[in-house]
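Asks: The following block contains a protein sequence and its predicted model.
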Amino acid sequence: MATVPVGATTVGGARRRRPDDPSRERKVSLLARIRRDKVLLAMIVPGFLYFAVFQWLPLAGNVIAFVDYQPYRGFIDSVWVGFENFATVFGDPTFYYALRNTIVITVLQLVLFFPVPIALALLLNSIMTPRIRSFVQSVVYLPHFIGWVLLVSIFTQILGPLGVLPNLMEAVGLPPFSAMTEPWFFPFLMVIETIWKDAGWGTIIFLAALGNINSDLYEAAAMDGASKWRRTWHVTLPGIMPVIILLLILQIGTILSVGFEQIILQRDAVGPEAAEVLDTWVYYHGIQDGEWGPATAVGLVKGIVGFALVLGSNKLAHLLGQDGIYRK
C-alpha cells in the first residue's frame, strides 16, 4: 500500500498538497507584488526622483571633460579633445595646492572630528540622567541648524583680528593671535568649526545604535565583575562597531570633498594658497573663468577616486571581519 507523505492529501487517486503546507511553492507575479507593496513603493518615489534628477541624470554631463565645451554649442557640436582637459588640469600648479589643501583638511577632519560624535554619544548614553541627556542633546543639536554665514560671523567676532580672544590676549600682555587670518592654522580652524556645528548632530545615529544593544550583556558583564570602562570597551564599542565602520567607509568616500560654503566664506582671509580646495578650484575655473572642460575633468576624477576608495575600504572592512556597506 502506497504511503501518503505528511502534508499531502489524495483526491481521485491524485496526490495534492494542502494549501498550508510550507513546502508548497507560491509564485507571485510582479504585478501582484506591486499591488501588494504599492504603499511602500509610493513612499520611495520622492527619494527615487531626487536621485534620478539630481544624481544620476547629471552623470551624462561628464562628457564635458572630453570636449571643448561651449554653452552655445551644446554637447553634440562641441569639439572632441579627448584627454586634453585632463592634461590642462595636471599641468596647472594651482591644482596641486588645491589637492594638497583638500587632503590635509579631510584627513584632519577624519582623525579629529570623526571620533567626537562617538565619544559624545557614549557620554550622553552612559553618564547622564535622561533629563540632563535630553537637555544636552537639544543644546548640541542646535548649531547644526545655523548657516555657515552666521557661524563664520560668530567665529570672526571671537577669533578675528578685532575679536574677543585677540583683544583679551593683548590685554593680559600676550601677543595677539588671529586664528581667522593665519594660513597655517586654517585646516585646524575648519575642524574646530565643523566640530562645533555638526558633532552634536552626528551623535543621532550612534545613540540609535547604542539603544539597540541588549541590556542583558551589560548585566552579564557586571556580574562577571567588569568595571564601567570594561563594559564600554567589551560591550558598547563592539555593539556599535558596524555603524562606525559603515560611516567611516562613507566618510572615506568623500575624502576629496570638503565644505564648499564654509571655505569660500573664509578663503580671502587667508589666501588661496592656504584655503583653495578642489571644490573652490572647480568653482573659480569652471563658473567664473568658463573653463568648463578642466573643471568637469576634476569633478570626474573626484568621483572615480571616491568610488574606488569606498570599494577599497569596504573590502578592507571585510578582511578585518566587518560587514561594511553590505554583507558577504
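Replies: Good, I have the coordinates. Residues are numbered from 1 along each chain as shown.

Asks: From now on I want contacts and neighbour counts done on CA atoms only, so please keep to that.
Replies: OK.

Asks: Show me which residues of the longest helix along the chain are buried.
Replies: Longest helix in the chain, counting residues (DSSP state H): helix 292-319. Neighbour-count burial for helix 292-319 flags 292-300, 302-303, 305-306, 309-311, 313-315, 317-318 (criterion: 16 or more other Cα atoms under 10 Å).

Asks: here's the one I want to compare it with:
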Amino acid sequence: MKSLARDKHLYLMLLPVAIYFLLFKYAPLFGEVIAFKQYRLADGIWGSQWVGVEQFRKLFSDREFYTVLRNTLLLNVYNLVFAFPVPIVLALLLNEVRWSGYRRALQNLLYIPHFISWVVLGSMVIAMLSPSTGIVNAVLKLAGLEPIYFMADTFWWPVSYVLSGIWKEAGFGTILYMAAMAGIDPTLYEAAKIDGASKLRRIWHVTLPGIRSTAAILLILQVGRMMDVGFEQVYTLKNPAVNRVAEVISTYVYNRGIENLQYSYSTALGLFQSAVALVLVVGVNRLIKTMGERGLW
C-alpha cells in the first residue's frame, strides 16, 4: 500500500493501458467457447449446441485450411529472412551519419510510410506496379523488357508483398535499434579505434553486440507472429488471381467468419492459431536464453 500511495501517479498512467487490455484482449477470451459449440445467433453463446471438438475435426480435414496455413507460414518466413534484418542495416547506416540535420531528415523520410494506412499505401503499390501505367513497368519497357503483371502473378505477388512491407515498416523499426545504439559506451569505440579497428570492425565488435539483446527480443516477437499475417496489407493487395498464394489465416477467418457466418469454425481456427503462436514464443524465448540473452521473461 505504501508503494501504491507513493507511485499513484504512475499507476494512474498505467490505468488506460490496463483497461484497454482487459476490454479488448482478456474479455473476448470468454468467447473462445464458441469453438466448441455450433453457434447460432438466435441461441446466443450459452444457448448454442455443444459439439466438443467437432469444429477442429472439420478444420483439420479441410484441404483449404492447409493451403492457408502454408501461405501464412511462407509469407512470415519471407518476412523473417528478408524484412527482419533491414531495420538493423538501416539503423547501422543512420548511426554512421555524423551530420545530425541530415540524419534527422533521413529518419523522417523513413518514418513517414509507417503512418500511412494500408488502404492508401496498397493503392499506391498497385498503381506503381500496374502493367500498363505503373512506373516500374514503364522502366522495364524502356529497358526493352516485357511488362510484368506483379499483382496477378503467383511468383511476383509474394515479392511485392514483402517489399511493400519493408517500405512501410523498416524505417520505423529502426527506432529501437537507434535507441540501443545510443546506450553503447562511446569509450568502447575509442578503445577499438586506438587498437586500429576499422569502421567495419567497430560495427562488428562494438555496435552489433550492443544491440544484440534488442534484436533477440524483437526476433522472439517476430516468431510469435509467425501464425499471423497482417489483415490490412494482404486484403488490400490480394485479388482472385493470386488467392492460391495470398489467402492467409486472417483473410480466411474474415471470409469464413464474417462473410459466411461460420463463427464456430473461424473461432476454432483462431484458437489453433493462438495456441501455435504461444508454443513458438515459449520455444524461441527458451532458445534465446540458452544463447545467453535475457529473453522476454
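Replies: Cool, the structure landed. Owing to the predicted nature of the structure, the values given are computational and were not obtained by experimental measurement.

Asks: which SS class is the residue in the second structure that residue 109 of the first structure lines up against?
Replies: In the second structure, residue 109 of the first structure lines up with residue 79, judged by TM-score structural alignment. Taking DSSP: H, G, I helix; E, B strand; the rest coil as the rule, one finds residue 79 of the second structure in the helix state.

Asks: How about residue 79 of the second structure: what's its closest non-neighbour residue?
Replies: Excluding the flanking residues, the one nearest residue 79 of the second structure by Cα to Cα, 6 or more residues apart in numbering is residue 162, at 6.2 Å.

Asks: Do a quick rundown of the strands in the first structure.
Replies: 8-11, 14-17, 67-68, 79-80 (DSSP state E).

Asks: what would the ones you listed look like in CSV with mean neighbour count and distance to residue 172 of the first structure?
Replies: Shown next, in CSV, are the strands of the first structure (neighbours: other Cα atoms under 10 Å; distance: least, Cα to Cα, whole Å):
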stretch, mean neighbour count, distance to residue 172 of the first structure
strand 8-11, 12, 93
strand 14-17, 12, 91
strand 67-68, 22, 59
strand 79-80, 16, 64
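
Asks: Output these in TSV, with distance to residue 92 of the first structure appended to each entry.
Replies: Output for the strands of the first structure, formatted as TSV (distance: least, Cα to Cα, whole Å):
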stretch	distance to residue 92 of the first structure
strand 8-11	77
strand 14-17	74
strand 67-68	17
strand 79-80	21
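
Asks: who wins for proximity to residue 183 of the first structure among the ones you listed?
Replies: Ranking those by their distance to residue 183 of the first structure (criterion: Cα to Cα) puts strand 67-68 first, at 35.5 Å.

Asks: mean shift of that closest one relative to the second structure?
Replies: Aligned to the second structure and superposed, strand 67-68 of the first structure gives a mean residue distance of 0.4 Å (mean Cα distance after the TM-score superposition for the first structure).

Asks: for stretch 189-201 of the first structure, same thing?
Replies: Stretch 189-201 of the first structure sits 0.6 Å off on average (mean Cα distance after the TM-score superposition for the first structure).

Asks: in the second structure, what residues pair with that stretch?
Replies: Aligning stretch 189-201 of the first structure against the second structure (TM-score structural alignment) gives residues 160-172.

Asks: cool, stretch 229-236 of the first structure as well?
Replies: Taken onto the second structure by TM-score structural alignment, stretch 229-236 of the first structure occupies residues 200-207 there.

Asks: Just the buried positions in the matching stretch, please.
Replies: 202-203, 206-207.

Asks: Much appreciated, bye for now.
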